[in-house]
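>>> okay, sequence plus prediction incoming.
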Amino acid sequence: MDNKKVLFLVNHDVVIYNFRLELVEYLINEGFEVHISSPKGEKIDRLIELGCIYHEIDMDRRGTNIFKDINIIKEYFTLVKKIKPRVVLTYTIKPNIYGGLVSRIQKIPYLTNITGLGSSFTPSSSPILKGILKFLYKISLKKSKCIFFQNKENSEMFDKLQISAEQSKLLPGSGVNTERFAYAEYPKNKDVNIYYFGRLMEEKGTYELLKAAKSVTEKYNNVKFHLVGFSEDEKLTKIIEKMHNENVIIYHGYQTDINKYIIDSDVVVQPSHHEGMSNVLLEAASTGRPVIASNIPGCKEIIENNQTGILFEPKNIESLINALEEFINIPIERRTLMGKLGRQKMIREFSRGIVVQEYMEQIFNIN
């Protein structure tokens, strides 16, 4: 193998460090030269220490400014032309589309990972935006060596939209490192600590969770709701701060390492409206914690309902409250068992080693 250069295109350093580190380490150990293009973040220095070559790029993950996005395409074009990698690995929407387009134009093999479709293909999304994205996906991914999907529904959506590549495969999300998120004994707290981890925003179900927290804490004085994450929504931030000051919730802000918080939890809740595959549910279940989540693609695959956790109807506050109250009234012995069964499922079906193996197979098969 003459060319052993691999280029990762991501929209955030966390995307690669938290969820693809094992793949990066494997590639480096196999003698590959690993390049990473990402906006600057606190995890980048750790990746450089591992031996990665870093290329900074400015990117607004959620922005729709066409002029800024044209700059991304230009930077990708220059970068790919300079590195001439054996393969480009793309993750998340903008790197998938723009990185795929540039790789196709330069005839560089590329592998695409659909980490989720965001809100763009929901029934309430703009038909114009949906049409533009469909067109961009079609031209960008047509020559992808493989599209990796994280849930079956996303794969079926692409089939329906007639977006195809040379081949596609279904992965167990990003997988979970079951050694890093090792089993921890279930806590014997007097209080029931309910944790939420992730971005605080409407699409993640934060408004429903806050309303449910207010209702549940008024009824149960031994229940504590913890929020760990960050908000880019000024209105939502003010509501969270107000509820924190009123002792309705405990807001921990953004944390780089959530492991200790998962260990402290009695249950982890994920009220998202849509997901690719929920990493935090994988990590919580791997640690031996029951999980409560929306009955949606990207969450329901992780949970054996009423065995390892509880599913509820998305965007439905009453259904969320019922699920929370059901869990609160479960004896600790059964909660402990739910956590152990969840851990077993993660080892059996969601090990990150499965994902690394699939990627390496594709990389080694590129001519």
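The structure has been received and is ready for your questions.
>>> please count neighbours and contacts with C-alpha atoms only from this point.
Fine.
>>> which SS class is Ala293?
Taking DSSP: H, G, I helix; E, B strand; the rest coil as the rule, one finds Ala293 in the strand state.
>>> identify the residues contacting it.
Ala293 is in contact with Val269, Gln270, Pro271, Ser272, Cys299, Lys300, Gly309, Ile310, Leu311, Phe312, counting by CA atoms under 8 Å, 6 or more residues apart in numbering.
>>> nearest spatial neighbour of it, skipping sequence neighbours?
Gln270 (4.6 Å; CA to CA, 6 or more residues apart in numbering).
>>> hmm, Ser294 and that neighbour touching each other?
Yes. Under the criterion of CA atoms under 8 Å, Gln270 makes contact with Ser294 at 6.5 Å.
>>> surely Pro85 is within a strand?
No. Per three-state DSSP, Pro85 lies outside any strand segment and is coil.
>>> residues near it, how many?
The tally of other residues near Pro85 (other CA atoms under 10 Å) stands at 22.
>>> which of the helices or strands spans Asp69?
According to DSSP states H and E, Asp69 maps onto helix 66-83.
>>> how many neighbouring residues does Leu129 have?
Neighbour number of Leu129 under other CA under 10 Å is 12.
>>> coming back round to it: give the buried residues for the helix holding Asp69.
Applying a neighbour-count criterion of 16 or more other CA atoms under 10 Å, one finds Asp69, Ile72, Ile73, Glu75, Tyr76, Phe77, Leu79, Val80 buried in helix 66-83.
>>> second one coming, line it up with the first:
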Amino acid sequence: MRIALIITELNPGGAERCLTELAIGLTESGDDVRVYSIGSRPDPQKCILIDRLAKHRVPIEYGGADSTFQVFKAQRSLRKSLHSFHPALAQTFLYHANVVGTWAARAAGVAVRVGGIRVAEARPLRCRLERFAVKQMQQIVCVSEDVRRFAASQLAADQGRLSVIPNAVDTTRFSTTAPANWRDHGWPEDSIVTLFVGRMHAQKGLETIRQQIDRLAPAGSNRRVLLIGEGPLENEMDAWIRSVGADRIQRLGWTTDVAPFIKASRLLLLPSHYEGMPNVVMEAMASGRPVVCSSVEGTRELLAHAPDGQCFDPGDSGAMANAVERFLNDRNLSEQIGFQNQTRMRNDFAIPTMIDRYRSLYRSLTGEGAIRSVSG
């Protein structure tokens, strides 16, 4: 089957990693897959997913649309590419790809158009535009039950056209990676670190970390906080970090591999105000680490096996600090919950399982019927 996978951009991220693994899995099973990025090729240091796709001989095309003013040009270019490739099905990922990619696929005569909703972001204008795209989709894949409910209520999607296929994670890689050495970052080797990985953006609830820094990393203790990520708030966060001191908290920019940092940390902290199904939580769970997350879309489902002590109400920084301190104070508890998390990932969120679910959906939508499972 010819399949077009369309995404906003290919900078490393949760949706982008999902697309990469899906494209590779489908290609290895005999499908003819092409990847289309509406944006430009990422900077060279951020091409790890592109290199992985190239290694598996998955073709990629770039629309070069890095601003709103270039969207219509990218849509025309994508329409021509899709018309030439003539896929049986086009799957879009993320908001901009859902809007631009769906209309381009429709104009190119692609019979089956599948959307991908990956975050429950209830911005009125954004939802209004995405509703128009949803009407042109035969099916919409949501990454969690919470996102499915969001799509039904906020995007007016018919329940019968909504499917839930969670993200997946490479459990072997995250469970076997070697931990980072804190000495390389100016901290004692025995530092007990709370790790945050994500965008420096208001969505991520960074204000709660600022409010509770004296409990997360008390002055004079061996407890530290490491932030990894970039974004619009990075300058503001860096100024605050300087006022607190690098002996207590640091920020790293984008890094090619967060696995060693997760492995070296006591726990992952993600106090987001909204999500879809955060990959970094899955990666921490696969690493055998406990997590402390706000109880938002996706996290409730990931942590359904052990929500007590790992979830707190969004914005409640006191409850967040209580949960973090519980793991900082008790290493045995951290290891026990981390093992439960790792088992959950291995059993329910393996990459072959995710690929099988997509392939089964695609076959049912195109009428090609069942085909051999990639995990079987």
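Yep, it's here. Treat the numbers as computed from the prediction; the structure is a model and nothing was measured.
>>> TM-score of the superposition?
Comparison of the two superposed chains (TM-score structural alignment, normalised by the length of the first structure) gives a TM-score of 0.85, and 348 aligned residues with a CA RMSD of 2.7 Å.
>>> coming back round to it: over in the second structure, see which of the contacts of Ala293 of the first structure survive.
Compared against the second structure with both residues aligned by TM-score structural alignment, their matches' CA atoms under 8 Å, the contacts of Ala293 of the first structure retain Val269, Gln270, Pro271, Ser272, Cys299, Ile310, Leu311, Phe312.
>>> distance of Asp257 of the first structure from Ser351 of the first structure?
As for Asp257 of the first structure, its distance to Ser351 of the first structure is 20 Å (criterion: CA to CA, to the nearest Å).
>>> my bad, Val216 of the first structure
Distance of Val216 of the first structure to Ser351 of the first structure, computed by CA to CA: 34 Å.
>>> and for His274 of the first structure?
As for His274 of the first structure, its distance to Ser351 of the first structure is 22 Å (criterion: CA to CA).
>>> what of Glu153 of the first structure?
Distance of Glu153 of the first structure to Ser351 of the first structure, given as CA to CA: 21 Å.
>>> show me which of those two is the more surrounded one.
Neighbours per residue (other CA under 10 Å) separate Glu153 of the first structure from Ser351, with Ser351 holding more: 21 against 14.
>>> now do the contacts for that one.
By CA under 8 Å, 6+ apart, Ser351 of the first structure lies in contact with Gly175, Val176, Asn177, Thr178.
>>> mind putting these into a markdown table with neighbour count, distance to Tyr359 of the first structure and secondary structure?
Listed next are these as a markdown table, based on neighbours: other CA atoms under 10 Å; distance: CA to CA, whole Å; DSSP: H, G, I helix; E, B strand; the rest coil:
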| residue | neighbour count | distance to Tyr359 of the first structure | secondary structure |
| --- | --- | --- | --- |
| Gly175 | 25 | 12 | coil |
| Val176 | 29 | 15 | strand |
| Asn177 | 22 | 16 | coil |
| Thr178 | 21 | 19 | coil |
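>>> give the aligned range of the helix or strand following the helix holding Asp69 of the first structure in the second structure.
Downstream of helix 66-83 of the first structure, the next assigned helix or strand under DSSP H and E is strand 87-91. Equivalent residues of strand 87-91 of the first structure are located at 89-93 in the second structure, counting by TM-score structural alignment.
>>> rewinding a little: farthest pair within the kept ones among the contacts of Ala293 of the first structure?
For those, the farthest-apart pair by CA to CA is Ser272 and Ile310; their separation is 14.0 Å.
>>> helices and strands around the lengthiest helix in the second structure, which ones?
Counting by DSSP state H, the longest helix found in the second structure is helix 331-348. Packing partners of helix 331-348 of the second structure (3 or more CA pairs under 8 Å, 6 or more residues apart in numbering; DSSP states H and E): helix 171-176, helix 279-286, helix 317-329.
>>> for those helices, which one sits closest to Trp240 of the second structure?
helix 317-329 (17.5 Å).
>>> check the mean deviation of that closest one from the first structure.
Compared with the first structure after the fit, helix 317-329 of the second structure shows a mean deviation of 2.0 Å (mean CA distance after the TM-score superposition for the first structure).
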